[in-house]
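Q: Provided below are the primary sequence and the corresponding predicted coordinates.
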Amino acid sequence: MLDRVRASLAQEVSRLIKVDVADLDAERALNEYGFDSISFTQLARRLNEVYELALRPPVFYEHPTLAQLAQHLVESYPTLRARFSVAAAGPGEAASAARPAAARRRRGRVRVRGAVEARGSLPERDKIAIIGMSGCFPMARDIAAFWDNLVAERDCISEIPAERWDWRAIYGDPREDGNQTNVKWGGFIEGVDEFDPLFFGISPREAELMDPQQRLLMTHVWKALEDAGYSAHSLSGSRTALFIGTANSGYGGLVTQAGGTISPVGILPSLGPNWMSYVLNLHGPSEPVETACSSSLVALHRAISALHADQCDLAVAGGVNTILTPDGHIGLSKAGMLSVTGRCQAFSKHADGFVRAEGVGMLVLKKLRGAQR
């Protein structure tokens, strides 16, 4: 079956990029054939139409080759396995299984069960419910305040606060030698150092050595689960998963400068979700995700995929980011990537870069049918 799925995928890729099937290497990454975010979107749309799936473009980054993609689809989509399993009955039926569903519907040969009524909607069995959330953002200490800011169209970008660093001390032309930046803007959350360590069974001293991102992660995962109506006791031993977008905040350098001793468990962003899974005794997947600006989106995709693949019964997906040192501002300024005006102006001729910001947001996800019970 796996070979047939791989061959069928190769046919679809061949049609899309106009490359002969014989020239496609199943072990070669698709982006080496010129795929980008736009063409991956087109491929996802095509495969969804052909195989009646619900793929999103990030799947092609997680499973970059035809071989890996075929393996993922076979393992994660029972409907696709059923479609290709008819090949065992004979070559004629196998060909019918791989034929695009849309074409077969046009010819009236099959009646698609559970066909969606609206373009882009999902079958009931694939729908995911958001049953809880928590977050903290610039000038918004919780989700309600964040919503108020959106409604009011409030600009939450500000000058770099003194408790982060003195922006005046490093202000200058980034094109010159030295660690300088001409950007003094960003989005910063309040209370980034606030944490109740004893609540999580962590000593105050150990908490001081923890990256604030890990503290925020633990706090808002807990709050999101609480918002969903779960207690820590009720989830202990459950198949609950964590998928968290995260990255290095530079806190380890600050600890070293202050004469402290770095604790890998509290500093490495890759261990943040694992620590929270340990604290809550969760037995589902526990994964950090770092794909730059798309980290939280990829984490959300991973959570939805895990629920669809029955790898967990409940999933928390989200991301956390803090800006604790000027290193990122300096490096990105030298690369010409940051906005000097402190404004993102996408698709405008006045655009001069992007603006860095802090934030943490967590969503609790569950299959819709399970959430409605």
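A: Good, I have the coordinates.

Q: could you use CA atoms for every contact and neighbour count after this?
A: OK.

Q: the nearest residue to residue 46 once chain neighbours are set aside: neighbouring residues, count only.
A: The shortest distance from residue 46 to any non-neighbouring residue, by Cα to Cα, 6 or more residues apart in numbering, is to residue 12 (7.8 Å). When neighbours are defined as other Cα atoms under 10 Å, residue 12 has 17 of them.

Q: here's the one I want to compare it with:
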Amino acid sequence: CNGLLILNEGIQKTVLGALTFGLLDGWWRYEDEDLRIPGSPLLSPDSWQRVLEQEGFPVVLYPARSAIDLGQQIIVAESDGWIRQTDRVYLQLGRVGNAVLPTIDITDGGQNSIAHPTLFREHVIDGILKALSLSLKIPKDSIENDQPFSDYGIDSILGTAFVKQVNEALGVAMNTAIIFDHTSVERLADYVLATYGKELSAGFQQQADDTVARASRIAINAPDAAPAEPQTTSASIAIIGMSGQFPGAKDVDAFWQNLVAGKDCIAELPAHYRDNDAKQAYRWGGILEDRDCFDPLFFNISPREAESMNPHQRLILQESWKALEDAGYNPKCLAGEQACLYIGAEPTGYFHESFTGSSDATIASRLSYFLNLKGPAIVVNTGCSSSGVAIHLACESLRHAESNV
């Protein structure tokens, strides 16, 4: 869900470069001399790393690092998905008349009261998340606010760098030991607010008030907005991700190769599938190779519950995750999104004492709950056309703006 930046940059000062490019307008107009290679506007690899991380690219790679002595380098960086602006705004949008204005919670408290308490807390959490992202060199969106720091590998060594980043971002002076008492982003934010809230609130308050004043001046002259109407679109909708398991094929690519080759993937049933005490009318079938490979803890499911689940439910969880990755999404980035989920499923005849494990009605809800999706989650059963109808309903949901993914 984040963008990639690919650079091909010179990283060494040369006489030829200075003579060739030094005559161009702007070559010597840089104002951040401390970042540059002395006597040149170029940046060293270390400077590029530092600048990109500060600007929201926590993952920086050098695919051709072994060729660094050649004076040029390929730099690949992944954005954390956040757009940075000159004036940082931590305000939710509300409406005054037909003009858009920030929502303000005016309190008539004492000297220590804050007019934007929720936004102030979000500001602190955002600073901690960015600091943790820079320290671990992972995208900020992959960090859970309530996940213990230890789960991300934070120890006494990494913790020192992390706390230093937090102190610089928020302007506080915490000791490294604090993160072992307040062990998640949420808990650390609570500590910062309780300990440094009064000091931090003054600067945040002034920044928020200035933003409100600017927004008010713009809104006064803004034309009246037309009432919102339900929107529909006829734009094309594309399927951009696929995943699946098939007899004789672990994924979609292998399945396609089997189709091209005309391969018969029906095989004799494994011995443990057969009932040796009864006459069996069937000995052959289409069998998935890794049908018993499922990681329940990855999906926050207990091993005991996983044993009672319809195997189809387990497959849907696995392959849906892979399909999102195939589409270029980090599935965790969809948390909170208005994303619709339609699944075509027919009864499989699988019976177990667990209702949630055997009922087809819960398949979509189970996946939607795990991914924390906020759109419709519906199971479709129209016989052989179930999958086609599910795709149709998903497209209609997108066209009518009921969902955005």
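A: Now that the structure is in, tell me what you want to look at. It should be emphasised that the depicted structure is a prediction, and the values quoted were computed from it without experimental measurement.

Q: TM between them?
A: TM-score of the superposed chains, computed with TM-score structural alignment, normalised by the length of the first structure, equals 0.44; 177 aligned residues with a Cα RMSD of 2.4 Å.

Q: that older thread, list the residues that contact the residue nearest to residue 46 of the first structure.
A: 43, 46-47 (Cα atoms under 8 Å, 6 or more residues apart in numbering).

Q: out of these, which is most surrounded?
A: residue 43 (22 neighbours).

Q: in a helix, that's where it is, yeah?
A: Yes. Per DSSP: H, G, I helix; E, B strand; the rest coil, residue 43 of the first structure lies within a helix segment.

Q: isn't it up against residue 13?
A: Yes. The pair residue 43 of the first structure and residue 13 passes the contact test of Cα atoms under 8 Å, sitting 7.3 Å apart.

Q: look at the residue nearest to residue 46 of the first structure and give its secondary structure.
A: Strictly by three-state DSSP, residue 12 of the first structure counts as helix.

Q: after the host helix or strand of residue 218 of the second structure comes which helix or strand?
A: Here residue 218 of the second structure sits within helix 185-220, counting by DSSP states H and E. Next helix or strand after helix 185-220 of the second structure toward the C-terminus (DSSP H and E): helix 252-261.

Q: in that next one, what's buried?
A: Residues of helix 252-261 of the second structure classed as buried: 255, 258 (neighbour count, 16 or more other Cα atoms under 10 Å).

Q: same for the helix or strand following it, what does it pack against?
A: Reading on from helix 252-261 of the second structure to the C-terminus, the next helix or strand found by DSSP H and E is strand 267-268. Where contact means 3 or more Cα pairs under 8 Å, 6 or more residues apart in numbering; DSSP states H and E, strand 267-268 of the second structure is packed against strand 284-285.

Q: pull out the buried positions in the helix or strand just after the strand it packs on.
A: Later in the chain than strand 284-285 of the second structure, the nearest helix or strand by DSSP H and E is helix 303-307. The neighbour-count check on helix 303-307 of the second structure (16+ other Cα under 10 Å) flags residue 306 as buried.

Q: cool, and stretch 163-173 of the second structure?
A: For stretch 163-173 of the second structure, by 16+ other Cα under 10 Å, it's 163-167, 170, 172.

Q: dump those residues to JSON lines, plus secondary structure.
A: JSON lines is the format used below for those (three-state DSSP):
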{"residue": "163", "secondary structure": "helix"}
{"residue": "164", "secondary structure": "helix"}
{"residue": "165", "secondary structure": "helix"}
{"residue": "166", "secondary structure": "helix"}
{"residue": "167", "secondary structure": "helix"}
{"residue": "170", "secondary structure": "helix"}
{"residue": "172", "secondary structure": "coil"}
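
Q: just send these back as a markdown table, with distance to residue 4 of the second structure too.
A: Shown next, in a markdown table, are those (distance: Cα to Cα, whole Å):
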| residue | distance to residue 4 of the second structure |
| --- | --- |
| 163 | 28 |
| 164 | 27 |
| 165 | 24 |
| 166 | 26 |
| 167 | 29 |
| 170 | 28 |
| 172 | 32 |
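
Q: closest to residue 209 of the second structure among these?
A: Residue 209 of the second structure has its nearest neighbour among these in residue 170, at 18.8 Å by Cα to Cα.

Q: ok, now which ones touch that closest one?
A: Applying Cα under 8 Å, 6+ apart, we find residue 170 of the second structure in contact with 124, 127, 200.

Q: for residue 166 of the second structure, same thing?
A: The contact partners of residue 166 of the second structure, by Cα under 8 Å, 6+ apart, come to 127-128, 131-132, 172.

Q: from those, which is closest to residue 196 of the second structure?
A: Of all the contacts of residue 166 of the second structure, residue 196 of the second structure sits closest to residue 172, with 7.1 Å by Cα to Cα.

Q: what is the neighbour count of residue 81 of the first structure?
A: Quick note: residue 81 of the first structure (other Cα under 10 Å) scores 16 neighbours.

Q: cool, the one 3 residues further on as well?
A: By other Cα under 10 Å, the residues close to residue 84 of the first structure number 21.

Q: double-check that it belongs to a helix.
A: Yes. Under three-state DSSP, residue 84 of the first structure falls within a helix.
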